[in-house]
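Enquirer: my questions concern the predicted model and sequence given below.
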Amino acid sequence: MVYVSERKSARGVYVYERKNTRGEVTSHQVKWRLAGEWQTEKFEGTDAQGAQLFADAVRENGGRWPAGWVRGEGFISVPPEMRFAAYALRRLELRTGIEERYRAAAIKELRRYILPTFGECDIRSSEHFNSDTIAAWVLKMQRTKVRRGREMRPMSPKTVRNLHGLLASILGDAVRAEPPLRERNPCALTRLPRADDHGIEEQDEDMTFCTPQEVEAIIGRLTRPADRHLAVVAYGTGLRWGEISALAVRHVLDLDGAKPRVQVARAWKRHPDATYYLGAPKSKASRRFVRISPSVVRAFRDAGVSPDRPASDLIFTNDHGERLPHSSFYERWRKAVKEAQEAGELASHKAPTPHDLRHSHAAALISAGHGLPYVQRRLGHESIDTTNRVYGHLLPEADDDAMATVESVLAGRRPVLRAVG
C-alpha cells in the first residue's frame, strides 16, 4: 500500500488516502503532531467521512486526542475519573516523598510520551493495558527520535526504561488501590531494552575518561585560581557538581588532622520555575563523608577555607558570593580543554565535561585496584549495580586475577589473595 492522496482538514491535521496497487482506496489515515511527535489514527475501508470528522475533533481539541477516544477503538464509555490521563495525573499530584522538580518532570514526560497512547484508556481494563499493548508502546518509544545535542537520535534504552517505570508505578497504584482497580500490573511482563541493545554501551557516548596527566593538563590551563581549586576538588573527591557547588566551610572537616574529609550533606536543586534552592543530596547513599588527600586539602585552603571564615559561607561562588552556575564555569572549562587538545596533551577525540572529572576519579581508583564497593560508597551510588553498570568495564585485570585463581585451584595450589581496598 502507498499514500497517494493528501488533504489538510485542519491546521496541522492531515487526512491521507491509502490505496492498493490497483488504485482502490483501502483505508484513511489521520496524522498530526503532538508535543513534537507524529500521531496517527487509521480508518478502514472508504470511511472518508469518519476520518474527516475525527480530524476536525482533533483540531477542536487543540491538536490533542479527543476526550474519550481510544486509539484503534474509537469513542468508549469510561467514567472520567477512570480514564488513565485523569487517574495518572491525580496520582502524581498526590505522590509523597518526591521533590517538586521530579513531580514536574514526571508530569511533563507523562503528557509527552505516555498519554498520547494511553490517555483515554480505562485504567481498569485488561484489554487496554496488557502485555501486548505495553510491548507495542515500548517498541514505539524505542523508535521515537529525541534531540541529543544537535542531532536527532533514537530514544536511549535508559530513557525507555525510565518511562516504562513511570507507567508501571501508576498501574501499580491501581493494583494497590482500596478497593483494587486492577488485578495485576502488566508492566511486570515487559522485556525492556538493555543499555547495549544497539551494539554499544549507552555510557560510551556520554562519558569521557581522562588520565591523570590529561586532567592535569586541563586544570593547568584554567586561568582563574578559583576554577583550578574547584577542578582539583572535583577530581580529588568525585563529587557531583550540585554537591561541590553546595559545599560550605563547615562541610570541610579536620583539615589539620590525620584524616581530613568532606561531608556531603546537601546539593543545589532546581524548582519547576528554574530557580535554585539547597536541598538533600540525590539519594540516601549520597549523604556521605569523603576522605581527601593532601592536594585536595591545599586546594580547599587556597580556596579560602579556614577557621576564621564564617562556617556557612559557600566555598565556590560567582563574583558576588552566590551560587556558582555550571554554565559560567563550563565556558572557561571548555576553553581549557581546547587549549590542552591543541597542545597535544589531550586526545583530540576526547571532549570531557566537568562531570567527567567524577568519572575520571572513579577510573583512577579502579585502575589502582580499589574494588567497586569502595567506589560505590565514595561516589554515593545508591546501588552497587549502578557502579558496576557504569564502571565495571574498567576492570580488565579482574579476568587475569580470576584465571590465576582458577588455575591455582585446578593445579592443587592455594590461591594467592591480594588486597583491593
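Expert: Great, that's in hand.
Enquirer: when you work out contacts or count neighbours from here on, use the C-alpha atoms and nothing else.
Expert: Will do.
Enquirer: what residues sit buried inside the helix or strand hosting residue 55?
Expert: Here residue 55 sits within helix 48-60, counting by DSSP states H and E. Of all the residues in helix 48-60, those buried under the rule 16 or more other Cα atoms under 10 Å are 48, 51-52, 54-59.
Enquirer: what does stretch 372-384 give?
Expert: Applying 16+ other Cα under 10 Å to stretch 372-384 flags 372-381, 384 as buried.
Enquirer: can you tell me the number of residues neighbouring residue 223?
Expert: Using other Cα atoms under 10 Å, residue 223 has 13 other residues around it.
Enquirer: helix, strand or coil: sort out it for me.
Expert: Classification of residue 223 using DSSP: H, G, I helix; E, B strand; the rest coil returns coil.
Enquirer: same thing with residue 42?
Expert: Assignment for residue 42 (three-state DSSP): strand.
Enquirer: picking that back up, need the buried residues of helix 48-60 in CSV (columns: distance to residue 6).
Expert: Formatted as CSV, those follow (distance: Cα to Cα, whole Å):
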residue, distance to residue 6
48, 12
51, 12
52, 12
54, 15
55, 13
56, 15
57, 18
58, 17
59, 17
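Enquirer: try it against this one:
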Amino acid sequence: MPPRWRPHAEFNLVSMARPSEVTAIQIRDFDKRNGDVRINKAGKHVGGEMKLGKPKSSRGIRTVTVPLETLERFDLDRPGEELLVHTSNDTPISAGYFYAKAWVPGIRRLRALADGNLEPFGPNAQWKRADPDYLLERFADAIASMRHKRLTPYTLRHTGISWKLQVGVPLLVVSRDAGHKSVNTTDARYGHNDRRASAAAAQVIANRLPRARAAMLRAPSTSPRPPNQQDIDDGLVLPRCRIGHLLEFHEIRCAGGIDSSAALTLRQRACAASISL
C-alpha cells in the first residue's frame, strides 16, 4: 500500500470503525491526551456528493480509544472542523475512493508476491520500500493464507474486532467499541474468536481451586471439633474419606439443632468434595 494511505488503513484497524465513519471523523473528535475518538457521524452520498450524516444505528454513536502511536501519524493540530482524512482538495475520502487508490494496488502486489511475480516491485513500478524477497521470506504464511481470500477495506474492521476478542477483551466491550446494534450481533459474527476469553475465565476458577480444596479436604485432627452452623454456612464442614470406602460424615452437634436444608447443604458439599478425592 502506498505510504500515504498507511496511517488511514492503520486507523481503520485499531479503531474498528466502519469506512464510512472514518470518512466523517473531524479533528475536533479527538482527545490527543488519551487517544479517545468520538464517533458520531458517517459519510453518506446525497445527490452525488459526500455529506456527513448519522451513523448506522444509535449504538454507532460511541467513544473508542486508539493507540497514541497511531494518532502520532496524523496532523491533529489543524482546525477542528477539518476531516481526519481527506483528498488533496480537502474533500471527504469515500470508501470507494480509498478502495481504488489504496486498497487495489496493495492487493495486486499481494497476489503478485503469492504468484512469484516481482514485476510490481521492480524499477519500472517505482517501488522504493521493502525488498520483495524479504517480504516473501518474512510473511510467507500470511501471503499464502490471504492469496485466495476476499479482502476489502472492511477487512480491517473485522481484523481489529477479531484481534481484541482473541486476546480476551470482553465481548460486551468489543461490541460497544465496534458500534454494533446488539452484543448478539458481535457474538454471532465473531464469537468463535472469543475462546481465549473463555480460557482466561477457566484459569480464574483454576486459581481458586487450591484454596477451596484446602478448606474442603484437609484431614481431620485426632479429636475434631464438631462442626457448627457457621461451619455449614461457610462451606467448611469436612468429609472424612477413606480410599475404597464410602464417604462418612462427621456427626453434627449443635445446641439448637440443624434444619433439614442445612443438612442437605452439608451433604451436597461433602459429596462434591469426595469427587475431588
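Expert: All right, it came through fine. Since this is a predicted model, take the numbers as computed values, not measurements.
Enquirer: picking up where we left off before, just checking, what packs against the helix holding residue 55 of structure 1?
Expert: With contacts defined as 3 or more Cα pairs under 8 Å, 6 or more residues apart in numbering; DSSP states H and E, helix 48-60 of structure 1 has these neighbours: strand 2-10, strand 13-19, strand 25-34, strand 37-44.
Enquirer: ok, 7 Å please
Expert: strand 2-10, strand 25-34 (3 or more Cα pairs under 7 Å, 6 or more residues apart in numbering; DSSP states H and E).
Enquirer: of those strands, flag the one that's most buried.
Expert: Of the helices and strands packed on helix 48-60 of structure 1, the one with the most neighbours on average (mean count of other Cα atoms under 10 Å) is strand 25-34, at a mean of 20.
Enquirer: direction-wise, compare it with helix 48-60 and give the angle.
Expert: If you take axes from the mean of the first three to the mean of the last three Cα atoms, to 10 degrees, strand 25-34 of structure 1 sits at 0 degrees to helix 48-60.
Enquirer: which part of structure 2 lines up with strand 25-34 of structure 1?
Expert: Strand 25-34 of structure 1 corresponds to no residue of structure 2 when matched by TM-score structural alignment.
Enquirer: okay, helices next: where are they in structure 2?
Expert: For structure 2, helices defined by DSSP state H occupy the ranges 6-15, 19-24, 68-71, 95-98, 104-114, 132-138, 140-146, 154-166, 171-178, 183-190, 195-217, 229-234, 260-276.
Enquirer: mean shift of the fourth one relative to structure 1?
Expert: With mean Cα distance after the TM-score superposition for structure 1, helix 95-98 of structure 2 departs from structure 1 by a mean of 2.0 Å once superposed.
Enquirer: which one of the helices of structure 2 is the most hemmed in?
Expert: It is helix 19-24: most buried of the helices of structure 2 by mean count of other Cα under 10 Å, with a mean of 25.
Enquirer: what packs against that helix?
Expert: strand 42-46.
Enquirer: which parts of the strand it packs on are buried?
Expert: 42-44.
Enquirer: and the gap between the corresponding residue of structure 1 for residue 66 of structure 2 and residue 284 of structure 1?
Expert: The equivalent of residue 66 of structure 2 in structure 1 is residue 292 (alignment by TM-score structural alignment). To residue 284 of structure 1, residue 292 of structure 1 is 21 Å away according to Cα to Cα, to the nearest Å.
Enquirer: count the residues that sit near residue 226 of structure 1.
Expert: Counted with other Cα under 10 Å, residue 226 of structure 1 comes out at 19.
Enquirer: helix/strand/coil for it?
Expert: Residue 226 of structure 1 ends up helix, using three-state DSSP.
Enquirer: how close does it get to residue 302 of structure 1?
Expert: With Cα to Cα as the criterion, residue 226 of structure 1 and residue 302 of structure 1 are 8 Å apart.
Enquirer: so whichever strand or helix holds residue 89 of structure 1 aligns onto which residues of structure 2?
Expert: Residue 89 of structure 1 belongs to helix 84-94 when elements are defined using DSSP H and E. Helix 84-94 of structure 1 corresponds to no residues in structure 2, going by TM-score structural alignment.
Enquirer: name the residues of that helix that are buried.
Expert: 84-85, 87-89, 92.
Enquirer: much appreciated, bye for now.
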